[in-house]
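>>> What follows is a predicted structure for the sequence shown.
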Amino acid sequence: MPFEQLMERLPEGYTPADKELVARAYAYAEEAHRGQKRHSGEPYVNHCIAVANILSELKVPAEVIAAGLLHDTVEDTPVTLADIRREFGDNVRFLVDGVTKLTHLPRVSRGDQHAESNDNEKEAPHIEPARLGRKEDMVPETLRKTFLAMGEDVRVVLIKLADRLHNMRTLGHMPEHKQRRIAQETLDIFAPLANRLGIWQLKWELEDLSFRYVQPEKYKEIAGALAEKRPDRERQLEEIKASLKRLLDKSNIKAEISGRPKHIYSIYKKMQKKDTVFSRLYDVRAVRLIVPDIPSCYAALGVIHITWRPVPDEFDDYIAAPKDNHYQSLHTAVMYDDKRPVEIQIRTQEMHMSAEYGIAAHWRYKEGGKHDRQFEERIKDLRKMMDWGGEVKDAAEFVESMQSDVFRDRVYIFTPRGDAIDLPAGSTPIDFAYHVHTDIGHRCRGARVNGKLVPLDHELKTGDQVEILTAKRGGPSRDWLNNNLGLVKTQRARSKIRVWFKKLEDEQNLATGRETFERELQRLGIGQVNFEKLARELGYKTPDEMFIDLGTGELSLSKLIRQFSQDEEIKDILEANAPAAPQKPTDAIEVVGLKGMLASMAKCCNPMPGDQIVGYITRGRGATIHRQDCPNILQAKDRERLLKVGWGHVEQTFPIPIKIKAYDREGLLSDISYLLADENINI
């Protein structure tokens, strides 16, 4: 498209200054990309113009179109963000920076036909069709950035969507393996993203273009059938529109009636959902009524239902209960005079604009950039939706949660107080409970749906009223995370359950680690200890982290004691607490070269006959016998005080500590005592 056509199509209400900004941005982009070409051979700046035109159709402010023209300059040319700021100001610079950050990823995920200067990049490996759509192939970290950017400034994501749409329109110039991979990513992520923003225009085209490359045979089959039936369908639609006009005029209901195009991918999904063939799909014949106000919507619905018999289970009231992307309309299907169904949508003009342009329909060109209240509510909803996802640090898990919780079809459930909650289709009472409140989810023990008790794997349907039965205390079951049981379907609920168990395990490990260390300190006769200093010396941020690792076994007690005993003050305490030597030499220990030397057993490591041992000369007390792997010996600095010793004639008995782990039960201590007594062991 020539730039002049873009200027002619700019939204109404643009001031001369707005148009001048767009013109300057084009001139700057043209100069920056001079000499660069797409895979198609056309000048690269043509892509920038196409992106700007898509944004213009969404009627966005001038700085967004300017940023659309400049969106690849920082990534692909010597232009810097400082240059953009100097020429176009902070607002345009912010938007270009946002798009650039989303574009720092492998070329395949960008989905573009990049400039010739980058054509020598290494080809990506071929991806077999069966592997398409895996989150590993979708560069999860970049997609995570895209989602979080949507909560920060939706304008950045609109530019990214426009960029992706034009790249999909020209995807035929890319290598085949890249076509399939980019198309699958678009179908999995970017089309649902456009839907979440309520932008129908972008959604349906992204879906159809992607479907063409992902399943080319199915695409050709449906497209061919549509083309073959088009003359009959158009004739039937004209007849249906005329009948509706006569009917509504008779009831004094003003309406704009039009045939509603059915798109190829939506037909394919309907075929899958209903497990049917194209010829049996009734809603390929579809019309739309646009009426002045909401009362007229319901008046028109009443007249239509009186005249033609409604098709069961095909009525949806999205005016009373809007979709999560704020979509509103009445949907119905009726049996027409030819005994074949026709689908009918009824909405106001405002609802129509919102459905077509989504969040972009709410820009109001006002001084100071103020937006209407509904726009602010949409942004608030998006940020709220992203808040919990921002806590998920694993990028692949984040993308999985977006696909399962944000992009899936929705159902609308009611609380006992009548509040409506939208959830992903297939959600269970546990998913509902966690959506209401994390604590309610943790304590969920049962549910009533429409007044009847149901199992926790019950699939909720639109219109269900759900009451959660809770315990006073307690937490979730690990079974809830078992996919085979089908108890939890949303990633959001799964994430909260995992956090609960991790916290529980951390608390248990913290208590175990602290108890282990404190018991060792008590045995060594150590009182006050600077835990913060010790944790820092071992590379931990807090003592709690240190004790958790000690509790799990990641940190050994011997390593902890080694570090601990390096302190000179602690060494003096350990030495002072060494056991008193017996009054006479012991035959149990043989000190090499020194017969009859006083010796005593160290309490820190309790050496037993058979252990590899070493002696340590304690002032005035002879030799203290340690195990060779005793932390105190390993850290001893006065190596000349160490003695080579061995076991002699052992007749005396040695006290040893015994640690027993068992499940608590009645008679446990009695059974342990009996077992020890049976072995002639004194306690």
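All right, it came through fine. Numbers count the residues shown, from 1 in each chain.
>>> Going by C-alpha atoms from here, please, whenever you check contacts or count neighbours.
OK.
>>> Who are the packing partners of the helix or strand containing Ile49?
Counting by DSSP states H and E, the element that carries Ile49 is helix 45-57. In terms of contacts (3 or more Cα pairs under 8 Å, 6 or more residues apart in numbering; DSSP states H and E), helix 45-57 is packed against helix 3-8, helix 16-32, helix 62-70, helix 154-169.
>>> Put this next to the previous one:
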Amino acid sequence: FFEKDNEQLTELITTMHKYCCYKLNIRKIELIKKAFYFAYEAHKSQRRASGEPYFIHPLAVAKKLAEYGFDEEVVAAGLLHDVIEDADVSKETLEKLFGKKIADLVDGVTKLTRIGHKSHVKNLQKILLATVGDPRVIIIKLVDKLHNLSTLEYLDERSRKKYAKMCLEVYVPIAHRLGMHKLKDEMEDLAFKFAYPEEYEKLREKVFNRAEALKGVLNEVSETLTNAFQKKRLNAEIIIQPKTLFSIHAKMNKLHKTLDEIFDFLVLLVLVNNVDDCYKALGIIHQHFIPKPKKIKDFIAVPRNDLYQSLHTTVLTPEGNAVKIYIRTKEMEKIRNMGIIYLLHKSKKHPIEIQPIWIKNWLKSLGEFLSDYKGKSNFLKVLKADFLGETISVFVSGREKISIIKGATPLDVAYAVSEDIGNRCLEAKVNGKTVPLWHILESHDSVEFKLADKPVVKKEWLDFVAMVKTKSLIKKALKKIEREINEPKYANLRLKLVDKPGVLHRITKIMFDEQINIISVHSVLDGYPHICNLTIRYDNEKQLEHVIEKLDKMSEVLDLNYHIL
């Protein structure tokens, strides 16, 4: 065992002592040592694309997990996360050596296979399914992806782009949904660099050239606010915070703007001690700088679905420069950076045994999504569009709060509540006012529905609903309606007839004129009146209505009863 590897082990344990949110003892440290040596031996003969020992990868993952404050189980799983996949170690062996919890974590992040697009989808489904049982699985996987992104330069260009785009499309949004913004920011800029290298370099150069001038403006605002806060005895820390290059790139594309038209690629972050101080700081800022009214947002009173809380304001300097400012508490900043990790640590118990309600709700929605779409051909499409997209919260009938993608309509909400409500939706009210079904909802809107007695699905609905799942349910309902229309229908008619020549001939002619087939005829001629039982096949309700109407008008028909078969 090389001396530098012993140094790496010492560094890992030191990192755990520094950041771990759980008490460490000799037994736990021995478990880490055991996992370290085992992973080292398992990967000893393997090399990464860079030519370096493969072991540097699981070690880097374990260190990152230690920096995130995780306990010995998760750090050990980080060290061991590739031994099943790449070193032919069985799950049973891991369970025998390290216990069931660690073996389950390692198995959760292990791929089923490594060949083809379909295998990528199956592997993702497996990881997400394991995450429903233990959310730490996806955290280990995200850290694994982050380190792989940091070493992508050693792969060929095609492989680099493919891996980076997959991370941007799937794993970055997962990190965002889990509130892990620090990891998300690191991951998306690394992925942007390799997925779109030309765009990345051009934007990086432009941002660098403009940053110095903007920093000067922000420093002046920061100095003014520091003095103002001190006079009001408000304890606050002011930081100049850059936005990620990818978020700038995405904003430019979304708004069809150039970098010269975007001012907030650098923002001021004001950190205070408590919520009251957030609002005090906002008031002081607006006393010294003119705010832009439509740019003031309160994500403290109305938190976002990804756990994010903050006050946002955009102010104008005396020279007319626009400056965006975020105000939040230090705890909000920790939650903003760590998200689900912070909540798991705060619960102080094993995440499977007790979880904050936000985590439970997210895992429940993930489980429901997997139940609906696991194994289906459009799994990845729906995952990206519906489950990983930016979300808002709305209230149904003023009570039930549901999370739905941004840009959703009342009809999307109706189908999210239940398929039956969606199919029978006639009209909607938003915040007490009747709106078209294509109305775009905003966060915390209250939605009510007026329902028909039976399905009223229209093909035009497909033109404006936002969610892939909604479109699938509408198409399903339309197919069912079409099938019901085209399927032959049967009915029995019981007629009491006058004994008169040609009566049956007239009845047969009515059926022929309405294009209705007589399947069978059974007449009882004994007694009076005569009884005639007909079994008919028809295509739609109007046909049957016309026949009944014509038969009723016949003077020879004394009585008529029918029932649908």
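Cool, got the structure. This is a predicted model, so every value here is computed, not measured.
>>> TM-score for these two?
The TM-score (TM-score structural alignment, normalised by the length of structure 2) is 0.80; 502 aligned residues with a Cα RMSD of 3.4 Å.
>>> Out of the helices and strands packed on helix 45-57 of structure 1, which one sits most buried?
With neighbours taken as mean count of other Cα atoms under 10 Å, the helices and strands packed on helix 45-57 of structure 1 reach their highest mean count in helix 62-70, at a mean of 28.
>>> on average, how far is the helix or strand that it is followed by from the matching bit in structure 2?
For helix 62-70 of structure 1, the following helix or strand on the C-terminal side (DSSP H and E) is helix 73-76. Taking mean Cα distance after the TM-score superposition for structure 1, the mean distance separating helix 73-76 of structure 1 from the aligned residues in structure 2 is 1.1 Å.
>>> What range does helix 73-76 of structure 1 cover in structure 2?
Mapped onto structure 2 with TM-score structural alignment as the criterion, helix 73-76 of structure 1 occupies residues 83-86.
>>> Just give me the match in structure 2 for His331 of structure 1.
Per TM-score structural alignment, His331 of structure 1 is aligned with His312.
>>> returning to that earlier point: what's the average distance of the helix holding Ile49 of structure 1 to structure 2?
Once fitted to structure 2, helix 45-57 of structure 1 is off its aligned match by 1.1 Å on average (mean Cα distance after the TM-score superposition for structure 1).
>>> which part of structure 2 lines up with that helix?
Using TM-score structural alignment, helix 45-57 of structure 1 pairs with 55-67 in structure 2.
>>> Can you pull out the residues in contact with that stretch?
12, 15-16, 19-20, 36, 39-40, 43-44, 46, 74-82, 140, 143-144, 147-148 (Cα atoms under 8 Å, 6 or more residues apart in numbering).
>>> and if we set it to 6 Å?
For stretch 55-67 of structure 2, contacts defined as Cα atoms under 6 Å, 6 or more residues apart in numbering pick out 12, 16, 19, 40, 43, 75, 78-79, 143-144.
>>> Run through who's touching stretch 407-415 of structure 2.
The contact list for stretch 407-415 of structure 2 (Cα under 6 Å, 6+ apart) reads 421-422, 437-441, 466, 470.
>>> Between those, which sits nearest Gly51 of structure 2?
Minimum distance to Gly51 of structure 2 across the contacts of stretch 407-415 of structure 2 is 47.0 Å, recorded for Ala466 (Cα to Cα).
>>> so where in structure 1 does stretch 378-385 of structure 2 end up aligned?
So stretch 378-385 of structure 2 sits over residues 397-404 in structure 1, by TM-score structural alignment.
>>> Most neighbours among the contacts of stretch 407-415 of structure 2, please name it.
Using other Cα atoms under 10 Å as the neighbour test, the contacts of stretch 407-415 of structure 2 are led by Gly422, with 25 neighbours.
>>> Give the helix, strand or coil label for it.
Here Gly422 of structure 2 is helix, with the state taken from DSSP: H, G, I helix; E, B strand; the rest coil.
>>> counterpart of it in structure 1?
Under TM-score structural alignment, Gly422 of structure 2 pairs with Gly441 in structure 1.
>>> Same question for Ile404 of structure 2.
Alignment note: Ile404 of structure 2 maps to Leu423 in structure 1; criterion TM-score structural alignment.
>>> how much does the longest helix that structure 2 contains stray from structure 1?
Ranked by residue count under DSSP state H, the longest helix found in structure 2 is helix 197-231. Aligned to structure 1 and superposed, helix 197-231 of structure 2 gives a mean residue distance of 2.1 Å (mean Cα distance after the TM-score superposition for structure 1).
>>> quick one: buried residues of that helix?
Within helix 197-231 of structure 2, the residues that qualify as buried are 200, 203, 207, 211, 214-215, 217-218, 221-222, 225-226, 228-229, counting by 16 or more other Cα atoms under 10 Å.
>>> Equivalent analysis for stretch 417-426 of structure 1, please.
Across stretch 417-426 of structure 1, burial judged by 16+ other Cα under 10 Å covers 420-426.
>>> could the residues you listed go into a markdown table alongside distance to Asp409 of structure 1 and secondary structure?
Shown next, in a markdown table, are these (distance: Cα to Cα, whole Å; DSSP: H, G, I helix; E, B strand; the rest coil):
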| residue | distance to Asp409 of structure 1 | secondary structure |
| --- | --- | --- |
| Ala420 | 16 | strand |
| Ile421 | 14 | strand |
| Asp422 | 10 | strand |
| Leu423 | 8 | strand |
| Pro424 | 6 | strand |
| Ala425 | 5 | coil |
| Gly426 | 9 | coil |
